[in-house]
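# The following comprises the amino acid sequence and a computationally predicted model.
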Amino acid sequence: MTTGDDRPVLVLVAEHEPAVAELQRRYLAREGLEVELERDPARAPGTCARLRPDAVVLDLSTAARPAELYRRVTEAARPAPVVVLVPTPEPAARGIGDVRVTRPFAPRVLVAAVLAALRGDTAAPPAEPLRAGGLAVDPVTRTARVGDRPLALTSTEYDLLEHLIGHPGRVFTREQLLAAAWSAGAGSGSRTVDVHVAQLRAKLGTGNPIRTVRGVGYVLDA
């Protein structure tokens, strides 16, 4: 995704949890967005002034004065939209921001909110369930089911399945799946992908739609 002058769209993610920040970076990057991380949301106003991002994701869950921090960030980032992440329950952050995502959140919900903010929408539509035959994956609740049978998936198995079903018919190498479903620096190799795909297939049961493409990787058939 690029701006009118053909430079990449830059999103600043101000998030206090490193693992959550990396998850946001990974999912936003899949949409072609350039992402910069600010580990201390309190420093976000200064980072906005320096980077001039096209959109900001602002974590307000640890802010002592969330309304004040939001005001300073919106002023520093203007005219860039600011998507706020608020805790559950959210009394201190209630009513702050036009585009809000409540923690904990599914990565696709955040992506939908950021893309909506970049379009100028004041509310992001909920992500629709992804389907392939009798398999359904819900990005909002991070759950999956085959027919009426819920699947008990690990977080990595869910991320792997969501990535595959989100791109039906596309063949992914093991390296591409590692980048999509494992955090940077996890130290995982191609054998790890094979093991998780095998576990996922076992849970999907007879007729699972994940197919091996010999010499390449895996694909989920729609």
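Arrived safely, thanks for sending. Residues are numbered from 1 along each chain as shown.
# For the rest of this, base every contact and every neighbour count on C-alpha atoms.
Fine.
# could you say what helices and strands the longest helix that the chain contains packs with?
Using DSSP state H to define each element, the chain has its longest helix at helix 190-204. Applying 3 or more Cα pairs under 8 Å, 6 or more residues apart in numbering; DSSP states H and E, we find helix 190-204 packed against helix 155-165, helix 174-181.
# List the buried residues in the helix or strand that comes right after that helix.
Where DSSP states H and E defines the elements, the next helix or strand beyond helix 190-204 is strand 210-213. Buried residues in strand 210-213, counted by 16 or more other Cα atoms under 10 Å: residue 210.
# Could you do stretch 3-12 as well?
Of all the residues in stretch 3-12, those buried under the rule 16+ other Cα under 10 Å are 9, 10, 11, 12.
# And the contacts of that stretch?
Applying Cα atoms under 8 Å, 6 or more residues apart in numbering, the contact partners of stretch 3-12 are 1-2, 32-38, 48, 53-57.
# Alongside the first one, take a look at this:
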Amino acid sequence: MTGKRLLLVEDDRSLADLITFHFERAGYHVTRTGDGEEALILVEEVKPDLVVLDWMIEGISGIEVCRRLRRRNTTANLPILMLTARGEEDDRVRGLETGADDYITKPFSPKELVARAGAVLRRVRPALAAETLDYGGLEMDLAAHRVRRNGQPVQLGPTEYRLLRHFLENPGRVFSRQQLLETVWPHSEEIELRTVDVHIRRLRLALGEPDLVRTVRSAGYALDADGLA
């Protein structure tokens, strides 16, 4: 699945179901929990593009989850949108000062929530909202589904296109085979890990630059133009 990854931290099951429905319909891949401690673990496992975080949740509070995420180097810049029934100005200011990128008060329109989330991503991670992705001489036109390498067309199969898009949205970041499998392949539970290696080879061949997709020993793969001569 190539959609943006969302971690939803909400302990109201019916509200979580509603939010999940609207985000999935908008193309997001949603992981959810109602527990603050579990949320901190899932952030490292799922590596979401965005966190939608309720202030009042089980275990540690949403505001504390936000504070801890901002203290970690790996999540210091992770986009966070907070949900809360607290509507007072002081509470909103506290949430934003803790590190939330935006704040929406219950009750809210799910469509507005999705729109606000998209606005946060465009502001904080513009590559995820762009119509064109560029990196290391590669250009991907998301609307036309076309790829160019140094101005020349690149012919890719559907799986190689999804792989490359995922890499272009996260340049330099290392992904394990399992992470790529779960992100790029629908029904990944039916696919073997070595399938990833096969499609990585095909992608390298199509790009004509094997070192552009770097093998990180015992870790996985990364799109890394720094390694090119």
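Nice, I can see it. Here the structure is a predicted model, which means the values were calculated and not measured.
# what's the TM-score here?
Overlay of the two chains. TM-score (TM-score structural alignment, normalised by the length of the first structure): 0.50; 146 aligned residues with a Cα RMSD of 4.3 Å.
# and among the helices and strands packed on helix 190-204 of the first structure, the most buried is which?
helix 155-165 (a mean of 19; mean count of other Cα atoms under 10 Å).
# ok, average deviation of that helix from the second structure?
Here the mean offset of helix 155-165 of the first structure against the second structure after fitting is 1.3 Å, by mean Cα distance after the TM-score superposition for the first structure.
# and the angle from that helix to helix 174-181?
For helix 155-165 of the first structure against helix 174-181, the angle by axes from the mean of the first three to the mean of the last three Cα atoms, to 10 degrees is 110 degrees.
# quick one on the thing from earlier: can I get the helices and strands packed on helix 190-204 of the first structure in JSON lines including distance to residue 221 of the first structure?
Output for those, formatted as JSON lines (distance: least, Cα to Cα, whole Å):
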{"stretch": "helix 155-165", "distance to residue 221 of the first structure": "8"}
{"stretch": "helix 174-181", "distance to residue 221 of the first structure": "16"}
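# Please, where are all the strands along the first structure?
Ranges of strands in the first structure, per DSSP state E, are 10-14, 34-38, 55-59, 82-86, 99-102, 130-132, 135-138, 143-146, 149-150, 172-173, 210-213, 217-220.
# In a markdown table: those, plus distance to residue 110 of the first structure.
Shown next, in a markdown table, are the strands of the first structure (distance: least, Cα to Cα, whole Å):
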| stretch | distance to residue 110 of the first structure |
| --- | --- |
| strand 10-14 | 11 |
| strand 34-38 | 14 |
| strand 55-59 | 9 |
| strand 82-86 | 9 |
| strand 99-102 | 7 |
| strand 130-132 | 16 |
| strand 135-138 | 14 |
| strand 143-146 | 16 |
| strand 149-150 | 24 |
| strand 172-173 | 24 |
| strand 210-213 | 26 |
| strand 217-220 | 24 |
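# Name the nearest residue to the residue most central in space within the second structure, sequence neighbours excluded.
Most central in the second structure under Cα atoms, centre = their mean is residue 49, positioned 2.7 Å from the mean C-alpha point. Spatially, and ignoring its direct neighbours in sequence, residue 49 of the second structure is nearest to residue 5 (5.2 Å; Cα to Cα, 6 or more residues apart in numbering).
# which of the contacts of stretch 3-12 of the first structure lies closest to residue 132 of the first structure?
The shortest approach to residue 132 of the first structure among the contacts of stretch 3-12 of the first structure belongs to residue 32, at 24.8 Å (Cα to Cα).
# What separation do you get for the closest one and residue 44 of the first structure?
22 Å (Cα to Cα, to the nearest Å).
# who's more crowded, those two?
Ranked by neighbour count (other Cα atoms under 10 Å), residue 32 of the first structure and residue 44 place residue 44 first, with 28 against 13.
# For residue 157 of the first structure, see how far away the more buried one is.
From residue 44 of the first structure to residue 157 of the first structure the distance is 33 Å (Cα to Cα).
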